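K.L.:
Structure for this input, please:
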Amino acid sequence: MTVSLFDQFVSPIFFGIPLIALAIVLPLILFPQPTSRWLNNRLLTFQGWFINQFVKYLLLPVNVPGHKWALLFVALVIYLMTINLLGLLPYTYTPTAQLSLNLGLAVPLWLGTVIVGMRNQPNLSLAHLLPEGTPTPLIPVLIVIETISLFIRPLALGVRLTANITAGHLLIHLIALAAYGLIPLMPVVAGLTFTLLLMLTLLEVAVALIQAYVFVLLLSLYLQENV
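P.N.:
Have a look, this model is predicted:
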């Protein structure tokens, strides 16, 4: 029976329960909770340092009113990084390979930034739909184009994350199959292919971290336009 390469992205079901729900909840129990002690262990110290560095660089281009979103952005980037990295382990499932999950994260957050802008500064938010100095005949066309580009932002966020995660997993799968098939035929080539597989796996670890950061960074830029 021929198995499609995309079957690895289908959410497995165990006793009628989709395991994507377990994969989504799992990151919540992996991170230690802060304690009331003056001195914490190394893991908590590193976790606090990472959060401080991330918040500092992420909120650098954002105005002061947008700093209220810091907790949400930090939680989101840690969550995305965790499930992306867990999906690289054997016999695991990557929830961010599903476009529905990524859109479920992107659409409400993008809509929240738009609502904040329309509530706090409606004139400035609407002014983004029409660049200053636009010739009069082009005004209707530009308004339509800018409106479409505004509503396509959450779709671009979700598709970008899904495409990068899916492409990486497919490449790992294809190269692993090639290395396994070449072992009895050409062991030297199989060894080179396995080395390429290790390098690609390291690249995918970087992609998993970078794509989570890019997802939240773009959200912060959308927020900056509305605060």
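K.L.:
From now on I want contacts and neighbour counts done on CA atoms only, so please keep to that.
P.N.:
OK.
K.L.:
Would you agree residue 146 is in contact with residue 130?
P.N.:
Yes: applying Cα atoms under 8 Å as the test, residue 146 and residue 130 come out as touching, 7.4 Å apart.
K.L.:
Between these two, which has more neighbouring residues?
P.N.:
Using other Cα atoms under 10 Å as the criterion, residue 146 and residue 130 rank with residue 130 on top: 18 against 15.
K.L.:
tell me the SS of that one?
P.N.:
With DSSP: H, G, I helix; E, B strand; the rest coil as the basis, residue 130 sits in coil.
K.L.:
Please name the nearest non-neighbouring residue to it.
P.N.:
Nearest residue to residue 130 in three dimensions, chain neighbours excluded: residue 143, at 5.8 Å (Cα to Cα, 6 or more residues apart in numbering).
K.L.:
from what I can see that neighbour touches residue 127, true?
P.N.:
No: in this structure, residue 143 is not within contact of residue 127 by Cα under 8 Å, at 9.9 Å.
K.L.:
Show me which of these two is the more surrounded one.
P.N.:
For residue 143 versus residue 127, neighbours defined as other Cα under 10 Å are more numerous around residue 143 (17 against 11).
K.L.:
Am I right that the more buried one is in a strand?
P.N.:
No: if the criterion is three-state DSSP, then residue 143 is helix and not within a strand.
K.L.:
Show me which residues of the helix ranked longest in the chain are buried.
P.N.:
Taking DSSP state H as the assignment, the helix of the chain that covers the most residues is helix 187-224. If you call a residue buried by 16 or more other Cα atoms under 10 Å, then helix 187-224 has these buried ones: 190, 193-194, 196-197, 200-201, 204-205, 207-209, 211-213, 215-220, 222-224.
K.L.:
ok, now stretch 169-179?
P.N.:
Neighbour-count burial for stretch 169-179 [16+ other Cα under 10 Å]: 169, 172, 175, 176, 178, 179.
K.L.:
Report the contact partners of the nearest residue in space to the second one that is not next to it in sequence.
P.N.:
Nearest non-adjacent residue to residue 172, counting by Cα to Cα, 6+ apart: residue 197, 6.5 Å away. Contacts for residue 197 were tallied using Cα atoms under 8 Å, 6 or more residues apart in numbering; they are 172, 175, 176.
K.L.:
Another for comparison:
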Amino acid sequence: MNLSLFDQFMSPTLMCIPLIVVALIIPWLFFPNPLPRWQNNRLLSLQNWFIGRFTQQLLLPLSMPGHKWAAFFASLMIFILSLNMGGLLPYTFTPTTQLSLNMGLAVPLWLATVLIGMRNQPTPTLAHLLPEGTPTPLIPVLIIIETISLFIRPLALGVRLTANLTAGHLLIHLIATAVFVLAQTLPVVAILTAALLFLLTLLEVAVAAIQAYVFVLLLSLYLQENI
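P.N.:
So this is what the prediction gives:
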């Protein structure tokens, strides 16, 4: 029976129970927990160094009021990164290829930044809808355009993460299928295709890390505009 290429992005079920919850929880089990000893092991030291460097880079564009979000953004980055990386393993499911999950992350977080701006500085927040020096006849049009662009932000966050991961998984699946098909007829071409598959897998690892960073970075920039 021929299956669709997009069947791999369907949420698996066991006894009519969706396993996406398990896919969301399992990556957290692979992170080491802090030890009661003063001196950590190498894995914990590497993990702490990564979190520290990421938090340091993330706080560069943020002012002091936004630094209180550092722990949350670091946790969100590790969460999305672990889901993206775990989905590259064989016989696994990538929850971040689901638009519903990504929108469930993007919309509340974007809305939180907007509500913070409306509460702390309502006048500057509303002033973003109308650029300074706009001619009077263009004021209604620009307000509509800026409002649409504001509401498109969470959609862009969710769709960007979904599209990049879905495209990479599809390419890996197509090229892997080509390797198995060409292995019997054209072995040399199959070896070259396998090398291309290896390079594409490395690229997909980089994409998984970059997309997690971009997701959190854009949220931090949205927050900076409202604090």
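K.L.:
how close does the residue nearest to residue 172 of structure 1 sit to residue 153 of structure 1?
P.N.:
Taking Cα to Cα, to the nearest Å as the criterion, residue 197 of structure 1 is separated from residue 153 of structure 1 by 34 Å.
K.L.:
Burial check on the closest residue to residue 9 of structure 2 other than its chain neighbours, number of neighbours?
P.N.:
The shortest distance from residue 9 of structure 2 to any non-neighbouring residue, by Cα to Cα, 6+ apart, is to residue 97 (6.7 Å). A count of nearby residues for residue 97 of structure 2, using other Cα under 10 Å, gives 26.
K.L.:
Now do the same contact list for residue 97 of structure 2.
P.N.:
For residue 97 of structure 2, the contact set (Cα under 8 Å, 6+ apart) comprises 9, 161, 162, 163, 165, 166.
K.L.:
and those residues, which of them are in strands?
P.N.:
Among the contacts of residue 97 of structure 2, none falls in strands (DSSP state E).
K.L.:
Most neighbours out of the residues you listed, which is it?
P.N.:
Neighbour counts for these (other Cα under 10 Å) peak at residue 161, which has 25 neighbours.
K.L.:
if I look at the residue nearest to the spatial centre of structure 1, how far off is residue 97 of structure 1?
P.N.:
Nearest to the mean C-alpha position of structure 1, by Cα atoms, centre = their mean, lies residue 212 at 3.5 Å. Separation of residue 212 of structure 1 from residue 97 of structure 1 (Cα to Cα) stands at 13 Å.
K.L.:
which residues do the two both contact?
P.N.:
residue 161.
K.L.:
What's the match for residue 142 of structure 1 in structure 2?
P.N.:
Counting by TM-score structural alignment, residue 142 of structure 1 lines up with residue 142 in structure 2.
K.L.:
contacting residues for the spatially closest residue to that match that is not a sequence neighbour?
P.N.:
Computed as Cα to Cα, 6+ apart, the closest residue to residue 142 of structure 2 that is not its neighbour in sequence is residue 130, at 6.4 Å. By Cα under 8 Å, 6+ apart, the contact list for residue 130 of structure 2 reads 139, 142, 143, 146.
K.L.:
now, among the residues you listed, which is nearest to residue 75 of structure 2?
P.N.:
residue 146 (30.9 Å; Cα to Cα).
K.L.:
which helices and strands sit right next to the one helix or strand residue 75 of structure 2 maps to?
P.N.:
Using DSSP states H and E, residue 75 of structure 2 sits within helix 70-86. Counting contacts by 3 or more Cα pairs under 8 Å, 6 or more residues apart in numbering; DSSP states H and E, helix 70-86 of structure 2 is packed against helix 42-58, helix 187-224.
K.L.:
Point out the other helices and strands that the shortest one packs with.
P.N.:
To tie it back to what came earlier, the one meant is helix 42-58 of structure 2. Here helix 42-58 of structure 2 touches helix 70-86, going by 3+ Cα pairs under 8 Å, 6+ apart.
K.L.:
residue range for the helix it packs on in structure 1?
P.N.:
Taken onto structure 1 by TM-score structural alignment, helix 70-86 of structure 2 occupies residues 70-86 there.
K.L.:
once aligned to structure 2, how far is that stretch on average?
P.N.:
Stretch 70-86 of structure 1, aligned to structure 2 and superposed, deviates on average by 0.5 Å (mean Cα distance after the TM-score superposition for structure 1).
K.L.:
Can you tell me the element the residue nearest to residue 218 of structure 1 when sequence neighbours are not counted falls in?
P.N.:
Among residues not flanking residue 218 of structure 1 along the chain, residue 157 sits closest, at 8.0 Å (Cα to Cα, 6+ apart). In this structure, residue 157 of structure 1 sits in helix 153-182 according to DSSP H and E.
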